[in-house]
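Trainee: Sequence and predicted model, in that order:
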Amino acid sequence: MNAKILTIGHLARETGTKVETVRFYEKSGLLPAPSRTEGNYRSYDQAHLNRLSFIRRARDLGFSLDQIRALLALSDDRSQSCASVDTIAKQHREEVERKIADLQALKAELDRVIDDCGCNIVADCRIIDTLSPRQNTPA
């Protein structure tokens, strides 16, 4: 096999991506369709590897598929200003900050519930009581 040509399995392994995910990225237009061999197998090259690595890294950082699509479009035109890239990154950072705030609030609530637990019997457990659905008593 030519060192520059990758099968879908090789591409998936090189990037830590499942084969099904590679196909999904192709169908969604994030990854361009590869050429085909005479046996009709997908034939990927270095550009596919680089693009899929970009997608994977962006996903690892929590960017949405729409954000990645926009970043890829911007990346494809290297001569333009990166102001749009900054805007996308700043929006994502705001989303991350909101999630961090939500997680900190969750942690505080868990800390409160754990601290309220007297570690006696389950029937008196404040954690179980907090998690249990509230019973509506008839009026």
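Mentor: Looks like it arrived, so ask away.
Trainee: From here on, just use CA atoms for contacts and neighbour counts.
Mentor: Fine.
Trainee: ok, how many other residues are close to Leu52?
Mentor: 24 (other CA atoms under 10 Å).
Trainee: which element is it on?
Mentor: helix 46-60 (DSSP states H and E).
Trainee: I'd like the distance between the residue nearest the centre of the chain and Asn40.
Mentor: With distances taken as CA atoms, centre = their mean, Arg59 lies nearest the centre of the chain, 3.9 Å away. Note on Arg59: its distance to Asn40, by CA to CA, to the nearest Å, is 30 Å.
Trainee: one more structure, for comparison:
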Amino acid sequence: MSIGQLARAGGVGVETIRYYQRLGLMSLPARPQGGGVSGGTRKYGLPDAERLTFIRSAQAAGFTLKQIARLIELDATSDRVEVRQMARERISALDDQIRDLKRARAALNRLAHQCDDTDSGPCPILTAFEV
């Protein structure tokens, strides 16, 4: 498949794939000979689509591209200890985010109830955001 087809299949833009290639997260297939001044069109296969899926899934789990690069390196080894440690650190960070989001939700919920209770004067929600 072409880079455009790979991008569509992976739900990303062509420039995203090129960016991943520049970072070393994805390989750049060799350009076949022929087909004009610059050669033929590079072809991507199932391993490229799988790598793109891996990257996107790891991003969805909250890993940074630098961390994803390390996960890719570790995939070629049998070092599960570091992979588990990275996962545990990510879980801890997610727990922190969840706690922060719950606090924000509770605060907004209190402000919304205060807003319900007052029909005059400044809105408690808006005044809470003033510095």
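Mentor: Alright, I've got the coordinates. Everything numeric here is computed off the predicted structure, so don't read it as measured data.
Trainee: Any idea what the TM-score comes out to?
Mentor: Once superposed, chain against chain, the TM-score is 0.86 (TM-score structural alignment, normalised by the length of structure 2); 125 aligned residues with a CA RMSD of 1.6 Å.
Trainee: hmm, back to that, quick one, what contacts the residue nearest to the centre of structure 1?
Mentor: Under the criterion of CA atoms under 8 Å, 6 or more residues apart in numbering, the neighbours of Arg59 of structure 1 are 65, 68.
Trainee: which position in structure 2 aligns with Gly16 of structure 1?
Mentor: Counting by TM-score structural alignment, Gly16 of structure 1 lines up with Gly11 in structure 2.
Trainee: Next: Arg126 of structure 1.
Mentor: Using TM-score structural alignment, Arg126 of structure 1 pairs with Pro124 in structure 2.
Trainee: Ok, Phe54 of structure 1 next?
Mentor: Residue pairing (TM-score structural alignment): Phe54 of structure 1 is matched to Phe54 of structure 2.
Trainee: And the strands in structure 1?
Mentor: 35-36, 42-43 (DSSP state E).
Trainee: Show me what the first one is packed against.
Mentor: Packed against strand 35-36 of structure 1 by the contact rule (3 or more CA pairs under 8 Å, 6 or more residues apart in numbering; DSSP states H and E) you find strand 42-43.
Trainee: Distance from the chain centre to the strand it packs on, please.
Mentor: Put simply, strand 42-43 of structure 1 sits 25 Å off its chain's centre (CA atoms, centre = their mean, to the nearest Å).
Trainee: Stretch 84-92 of structure 1 now?
Mentor: That offset, for stretch 84-92 of structure 1, works out to 16 Å (CA atoms, centre = their mean).
Trainee: Please apply the same query to stretch 24-34 of structure 1.
Mentor: For stretch 24-34 of structure 1, the distance to the chain centre is 17 Å (CA atoms, centre = their mean).
Trainee: Could you do stretch 23-43 of structure 1 as well?
Mentor: From the chain centre to the centre of stretch 23-43 of structure 1 is a distance of 22 Å (CA atoms, centre = their mean).
Trainee: how long is it end to end?
Mentor: End-to-end distance (CA to CA), stretch 23-43 of structure 1: 13 Å.
Trainee: next one: stretch 114-121 of structure 2
Mentor: 12 Å.
Trainee: Now that stretch: buried residues?
Mentor: Buried residues in stretch 114-121 of structure 2, counting neighbours by 16 or more other CA atoms under 10 Å, are found at Cys115.
Trainee: same question, stretch 70-84 of structure 1
Mentor: Buried, per 16+ other CA under 10 Å, within stretch 70-84 of structure 1: 70-72, 74.
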